[in-house]
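Participant: let's see this in three dimensions:
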Amino acid sequence: MPTKVKEEDKSGGSPAGTQTLLRGLALLECVAAGVSDVKGIAAHLGTPRSTTHRMLGSLVQQQFLHHVPYKGYLLGPKLIALGIKALEQRPLVALARPHIEVLASHTGDTVHLGVMEGAEVFYLDKIPGTRGLEMRSRAGNRMPLASTGVGKALVLGVSREQWRSLYDHAMAHRRAQGHTPAIEWTEYALQMDAYLRQGWVMDLEENELGIRCVGAPVRDLTGKVVAAISLASAVPYMSEDRMRRLGPLVRDTAEAISKDLGWIPA
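Facilitator: Here you go, the predicted structure:
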């Protein structure tokens, strides 16, 4: 839930300009979280409706928000442009792009690039496949680490002691969506040990029904896992035999990105 911005205490606190800035940023977070009407936004921010309405009007005028009559407020075109710029300025995205484009072109499947944020994977880039398939994933999206191809590849970079808590987080997410755990913990741990030895992972519909993925970790010059890539497609195009053939290819692509980041194979 967006942070509620309190009125400035007369005895001290942030300068008025800073307070206004924080209020505007909190408002944007509120809209991004799906609260789109003046009443709801005002309630979340703890500001009067008249004040909230004026702030919304200013942000619409500057194109940070977009207003749809009778429906509410959406994030505006300026934020979309800034978000794209933010992704472009991350060296990892720029270095990985040529490699994942080749992988996508060679296989016809969807390629993802992501990093770890807490117990979730944050998707930095996505190249859609050529088979006309739609997937939930997108750049800027977050999903549980332990149940996605990109995420499981990232999990290879953390200690075994952390695997269980990441697994529990992913399974709690599945239950919240009305699904039963896709795999029991004992089997999951055995699979992850095997993936660690081979350097690539498989997602057998553990995150999205009908979608399978092959993933591999990306390392920096210190050898630390800093990102991961995955290759994803629908079950008819991604048999387990094909996944085993693709695994080394995905791992080689991840290693090529790693080398561009300064990683030197042992």
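Participant: please make it C-alpha for all contacts and neighbour counts, starting now.
Facilitator: Fine.
Participant: and stretch 33-49, how far apart are its ends?
Facilitator: One end of stretch 33-49 sits 19 Å from the other (CA to CA, to the nearest Å).
Participant: same thing with stretch 217-227?
Facilitator: Terminal-residue distance, stretch 217-227 (CA to CA): 6 Å.
Participant: equivalent analysis for stretch 122-142, please.
Facilitator: End-to-end distance for stretch 122-142, by CA to CA: 5 Å.
Participant: count of residues packed around Q191?
Facilitator: Using other CA atoms under 10 Å, Q191 has 13 other residues around it.
Participant: cool, and G118?
Facilitator: Neighbour tally, G118, other CA under 10 Å: 10.
Participant: give me the distance between it and R90.
Facilitator: Using CA to CA, G118 is found at 19 Å from R90.
Participant: G13 too?
Facilitator: 34 Å.
Participant: helices along this structure, start to end?
Facilitator: Listed in chain order, the helices of the chain (DSSP state H) span 16-32, 38-45, 49-61, 77-89, 91-107, 149-155, 160-176, 185-198, 240-260.
Participant: who wins for proximity to T222 among the ones you listed?
Facilitator: Smallest distance to T222 across the helices of the chain (CA to CA): 10.2 Å, for helix 240-260.
Participant: any buried residues in that closest one, and which?
Facilitator: Using 16 or more other CA atoms under 10 Å as the test for burial, helix 240-260 gives 243, 246-251, 253-259.
Participant: related to what we said a few turns ago, most tightly surrounded among the helices of the chain?
Facilitator: Comparing the helices of the chain by mean neighbour count (mean count of other CA atoms under 10 Å), helix 149-155 comes out on top with a mean of 31.
Participant: which strands or helices does that one pack on?
Facilitator: Here helix 149-155 touches strand 110-117, strand 120-127, strand 201-204, strand 211-219, strand 225-234, going by 3 or more CA pairs under 8 Å, 6 or more residues apart in numbering; DSSP states H and E.
Participant: possible to save these as CSV with distance to V35?
Facilitator: Converted to CSV, the helices and strands packed on helix 149-155 look like this (distance: least, CA to CA, whole Å):
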stretch, distance to V35
strand 110-117, 24
strand 120-127, 22
strand 201-204, 33
strand 211-219, 31
strand 225-234, 32
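Participant: what would these look like in a markdown table with mean neighbour count and distance to G151?
Facilitator: Formatted as a markdown table, the helices and strands packed on helix 149-155 follow (neighbours: other CA atoms under 10 Å; distance: least, CA to CA, whole Å):
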| stretch | mean neighbour count | distance to G151 |
| --- | --- | --- |
| strand 110-117 | 24 | 7 |
| strand 120-127 | 23 | 5 |
| strand 201-204 | 26 | 9 |
| strand 211-219 | 29 | 8 |
| strand 225-234 | 27 | 7 |
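Participant: this one next, for a side-by-side:
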Amino acid sequence: MTAPMTLDDADNADAPAKPAGTQTLLRGLTLLECVAAGVGDVKGIAARLGTPRSTTHRMLTSLVAEGYLHHIPHKGYLLGSKLIQLGQKALEQRPLVAVARPRIEALARQTGDTVHLGVAEGDEVFYLDKIAGTRGLEMRSRAGLRMPLASTGIGKALMLGLDPARWAGLHARACPEESAAPATPADRPRPPPWPEFAARMADYAAWGWAFDLEENELGIRCVAAPVRDARGGVAGAISVASATPYMPDDRMRALGPLVRAAADAISCDLGWTAA
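Facilitator: Sure thing, here's the model as predicted:
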């Protein structure tokens, strides 16, 4: 007897053969990404997935039952406790996070400012960790955030490990043409024009640390330095960030060696040996 065709079988009738359950798994992951992006209602999620509401509701109910989602009646769906636990485990399993955490916690206590840890993924910074400072400041950075390399201090520190021939392209990535975003305000934070940016990067390469002078977020400045691995390559970067009143030019210059020393300590923990 031929088994009845399931919804997934019908959807995939004309698609290339995939392992059993693959489509359902991918839909479930896409559903979680929808909720993470703020789409929390059945109608909106169904529209994103292209599935009937009844199917979407069954998927949501299953994910709630397993703890991957949390449902608030009349409000919608949120990411659940199991995803929070998995996210924390994912961070813990990144060796750089585990090695760097005591160092960046100490740096945050020493400076009173917010400290970040990040790595380069493509032409973006991927923030791995954030230790809040004691000044009660709020900034948009968070673990899991991605930003163009050339628009952030931590990104410019990461760029110090790249061939300088790539800097211009990364600068262009962080400075899209106004014609591509006509609604963008002219005073939107962005890196300076290329000649000035290139001159600053040359200084950063000589110093061993980099600055963010409100190029990513208005009112926020930071000092960043690269973290190196046992082979001497740049494996990540850390930054100390605070509001502009706490980051005058003279303090940023004083923080440079301090941030680099912390980054070098993490590098040594990873097996790097200073030349």
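Participant: closest to Q177 of the first structure out of the helices and strands packed on helix 149-155 of the first structure?
Facilitator: When those are compared (using CA to CA), the closest one is strand 120-127, at 16.0 Å.
Participant: what stretch of the second structure does the closest one fall on?
Facilitator: Strand 120-127 of the first structure corresponds to residues 124-131 in the second structure, going by TM-score structural alignment.
Participant: residues contacting that stretch, please?
Facilitator: Contact with stretch 124-131 of the second structure is made by 91, 97, 104-105, 108, 114-120, 141-149, 154-155, as judged by CA atoms under 8 Å, 6 or more residues apart in numbering.
Participant: next, the contact list for the counterpart of L156 of the first structure in the second structure, please.
Facilitator: Matched to the second structure by TM-score structural alignment, L156 of the first structure sits across from L160. L160 of the second structure sits next to 201, 204-205, 226, 234 when contact means CA under 8 Å, 6+ apart.
Participant: which one of the residues you listed sits closest to E215 of the second structure?
Facilitator: Using CA to CA, the contacts of L160 of the second structure come closest to E215 of the second structure at M201, 13.7 Å.
Participant: aligned counterpart of the closest one in the first structure, please.
Facilitator: Mapped onto the first structure by TM-score structural alignment, M201 of the second structure lines up with M192.
Participant: who's in contact with that match?
Facilitator: 156, 201.
Participant: return the residues in contact with A254 of the second structure.
Facilitator: Not one residue lies near A254 of the second structure by CA under 8 Å, 6+ apart.
Participant: the first structure: which residue goes with that one?
Facilitator: Counting by TM-score structural alignment, A254 of the second structure lines up with R245 in the first structure.
Participant: and L95 of the first structure, what pairs with it in the second structure?
Facilitator: By TM-score structural alignment, L95 of the first structure lines up with V99.
Participant: is it true that that match touches G271?
Facilitator: No. Assessed by CA atoms under 8 Å, V99 of the second structure is found out of contact with G271, at 11.0 Å.
Participant: so I45 of the second structure makes contact with T56?
Facilitator: Yes. Counting by CA under 8 Å, I45 of the second structure touches T56, with 7.3 Å between them.
Participant: can you list the helices of the first structure in a markdown table and add distance to N207 of the first structure?
Facilitator: Putting the helices of the first structure into a markdown table (distance: least, CA to CA, whole Å) gives the following:
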| stretch | distance to N207 of the first structure |
| --- | --- |
| helix 16-32 | 24 |
| helix 38-45 | 32 |
| helix 49-61 | 37 |
| helix 77-89 | 24 |
| helix 91-107 | 21 |
| helix 149-155 | 8 |
| helix 160-176 | 8 |
| helix 185-198 | 14 |
| helix 240-260 | 16 |
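Participant: which one of these lies closest to A266 of the first structure?
Facilitator: Per CA to CA, nearest to A266 of the first structure of the helices of the first structure: helix 240-260, 11.9 Å.
Participant: roughly how far out does stretch 58-72 of the second structure sit from the chain middle?
Facilitator: In terms of CA atoms, centre = their mean, to the nearest Å, the centre of stretch 58-72 of the second structure is found 26 Å from the chain centre.
Participant: oops, could you answer that again for stretch 173-190 of the second structure instead?
Facilitator: Chain-centre distance of stretch 173-190 of the second structure: 21 Å, with CA atoms, centre = their mean.
Participant: counterpart of A241 of the second structure over in the first structure?
Facilitator: Aligned against the first structure by TM-score structural alignment, A241 of the second structure finds its counterpart in A232.
Participant: who's in contact with the residue lying closest to its match once chain neighbours are set aside?
Facilitator: Excluding the flanking residues, the one nearest A232 of the first structure by CA to CA, 6 or more residues apart in numbering is C213, at 4.2 Å. Contacts for C213 of the first structure (CA under 8 Å, 6+ apart) come out as 148-149, 202-205, 230-233, 238, 243.
Participant: hmm, 6 Å instead?
Facilitator: 149, 202-203, 231-232 (CA atoms under 6 Å, 6 or more residues apart in numbering).
Participant: distance-wise, check V68 of the first structure relative to D37 of the first structure.
Facilitator: 10 Å.
Participant: on that earlier part again, who wins for proximity to E7 of the first structure among the helices of the first structure?
Facilitator: The nearest among the helices of the first structure, by CA to CA, is helix 16-32 at 8.2 Å.
Participant: now the closest one on the second structure. Mean distance?
Facilitator: Aligned to the second structure and superposed, helix 16-32 of the first structure gives a mean residue distance of 1.8 Å (mean CA distance after the TM-score superposition for the first structure).
Participant: so that helix aligns onto which residues of the second structure?
Facilitator: Helix 16-32 of the first structure corresponds to residues 20-36 in the second structure, going by TM-score structural alignment.
Participant: need the nearest residue in space to the spatially most central residue of the first structure, chain neighbours excluded.
Facilitator: The first structure has F122 as the residue nearest its centroid, 2.3 Å off, counting by CA atoms, centre = their mean. Spatial nearest neighbour of F122 of the first structure, chain neighbours left out: R142 (4.7 Å); criterion: CA to CA, 6+ apart.
Participant: map the one you found across to the second structure for me.
Facilitator: Match for R142 of the first structure (TM-score structural alignment): R146.
Participant: could you check how far its match is from D14 of the second structure?
Facilitator: According to CA to CA, R146 of the second structure and D14 of the second structure sit 36 Å apart.
Participant: cool, thanks, talk later.
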